[in-house]
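Enquirer: Here is a sequence with its predicted model. Questions after.
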Amino acid sequence: MKINAMHKWTVTLMLSLAITGCAQQGLYGTSYSRDQVGRAQSVEYGNVVSVTPVTIEGRTDGVVGSGTGAVVGGIAGSQIGGGSGRSLATVVGAVAGGLAGQRIEQAATKRQGQEITIRLDSGRLVSVVQEVEDARFFYAGDRVRVLGQGRGLKVTY
C-alpha cells in the first residue's frame, strides 16, 4: 500500500483530532459545566459511611472516534486495488475504521470512580458516584460537603 505525503498529513491530523476530541469533561466534585456556573446550590454536610470503587464507562456516542476512524480507514482503503475493487476497499476501510475508532474512544474516555455513601447531618443517607480526581479518594469517616440538588450532587471536602 502506497500512501503519499498528503494522505499521511490527513491521517496525522485526523488522529490528532481524535485524541483531542476524546477528552471528557471531568465527573468529579470540583468540575463544573458552563451551565452550572453562577447557579445556586444547596450545601449539606455529612460523614462518609462507605466507599465502593467503580468504573465510569467511556463515551459511547462515537462521534469523534467513529468519524475519525472512518476517514482514516477510508483513506487507507482507497490506496488498495483499482476501479470497483478500490471503491469496495474504501467502503470496507471506512466501516472498519469507524468501528475501531468508536472502541478506541470508549476505552480512552473510561474513568475510575467511587460510589460514596454519606450520612448527612440531617440523618438522610445519600449515595453519589463521581470520578476520582488526581488520585484523591474519599474514605469512610471523612467529613464532606454535598453540593447540588436532585440528580446533580457533588461531593467535596
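Expert: Arrived safely.
Enquirer: Could you use CA atoms for every contact and neighbour count after this?
Expert: Noted.
Enquirer: how about the helices in this protein?
Expert: 5-21, 63-78, 83-108 (DSSP state H).
Enquirer: next one: stretch 37-52 to chain centre, how far?
Expert: Stretch 37-52 sits 23 Å away from the centroid of its parent chain (Cα atoms, centre = their mean, to the nearest Å).
Enquirer: quick one: buried residues of it?
Expert: Within stretch 37-52, the residues that qualify as buried are Tyr45, Gly46, Asn47, Val48, Val49, Ser50, Val51, counting by 16 or more other Cα atoms under 10 Å.
Enquirer: try this one side by side with the last:
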Amino acid sequence: MKNAAVIVLASLLAACAYPPRSSSVYSPYQTQTMQVVRTGTVESVRTVTIASPPQSGVGTLGGAALGGIAGNSIGSGNGRAATTVIGAIAGGLIGNRVEEGANMRQGLEITVHLDSGELVAITQVADEMFRPGERVRLLSSGGMTRVSH
C-alpha cells in the first residue's frame, strides 16, 4: 500500500513540471510568423531565477491524498480521523512546495547594446550561454523577444 502511494505521488509530481521555455523552442502559434531581427553586442549577463507559472494544484492534491492515506494508517477511532486530517493538510502543503520548486527555472538577464545605439535587456531560460562582447541576434514577434547566436 505504501509503495503504491509513493508511486502515485511521484507520478503526480512529475506531471507538475512544465516544459522549459527555451529560446530554441517555438510554440505552434509562433511558427510561420514574421519576426523582426536586430543585431547587437552583449553588454552584460546576469543569472536570475524565473518563477514558476501559476500552479496546477496537482502537487497540493497529490500531497493531500498521500498525506491523508498515511495519516489514516496511524491510530484508531477519533485518533485515526485526526491523523488523517493532519496528514492531508501537511501533505497538501508539502505537495504545493514541491510543485512550486519543480517549476522554477534558471534564467539569464542579457543586456544587449543594439547596433542602433539602443540598450535593451531580455530575460530568458539559461539554455544557451552568452558572454559580454559577443555578437547576438534579437528576434522579436508578438511582444516576445529572444536572444540567440
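Expert: It's in. Because the structure is a prediction, the values reported are computed rather than measured.
Enquirer: coming back round to it: what would the helices of the first structure look like in TSV with distance to Ser31 of the first structure and mean neighbour count?
Expert: As requested, these are exported to TSV (distance: least, Cα to Cα, whole Å; neighbours: other Cα atoms under 10 Å):
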stretch	distance to Ser31 of the first structure	mean neighbour count
helix 5-21	18	14
helix 63-78	22	24
helix 83-108	19	19
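Enquirer: Could you export the ones you listed as a markdown table, including distance to Arg34 of the first structure?
Expert: Below are these laid out as a markdown table (distance: least, Cα to Cα, whole Å):
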| stretch | distance to Arg34 of the first structure |
| --- | --- |
| helix 5-21 | 18 |
| helix 63-78 | 21 |
| helix 83-108 | 23 |
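Enquirer: Ok, which of these comes nearest Gly38 of the first structure?
Expert: Gly38 of the first structure lies closest, by Cα to Cα, to one member of the helices of the first structure: helix 5-21, at 26.6 Å.
Enquirer: and for that closest one, what are the contacting residues?
Expert: Contacts of helix 5-21 of the first structure from elsewhere in the structure, counted by Cα atoms under 8 Å, 6 or more residues apart in numbering, are Val64, Gly65, Thr68, Val71, Val72, Ile75, Glu105.
Enquirer: Which two among the residues you listed are spaced furthest apart?
Expert: Among the contacts of helix 5-21 of the first structure, Ile75 and Glu105 lie farthest apart (Cα to Cα), at 19.5 Å.
Enquirer: if I look at Gly75 of the second structure, how far off is Asn3 of the second structure?
Expert: Per Cα to Cα, to the nearest Å, Gly75 of the second structure is found 20 Å from Asn3 of the second structure.
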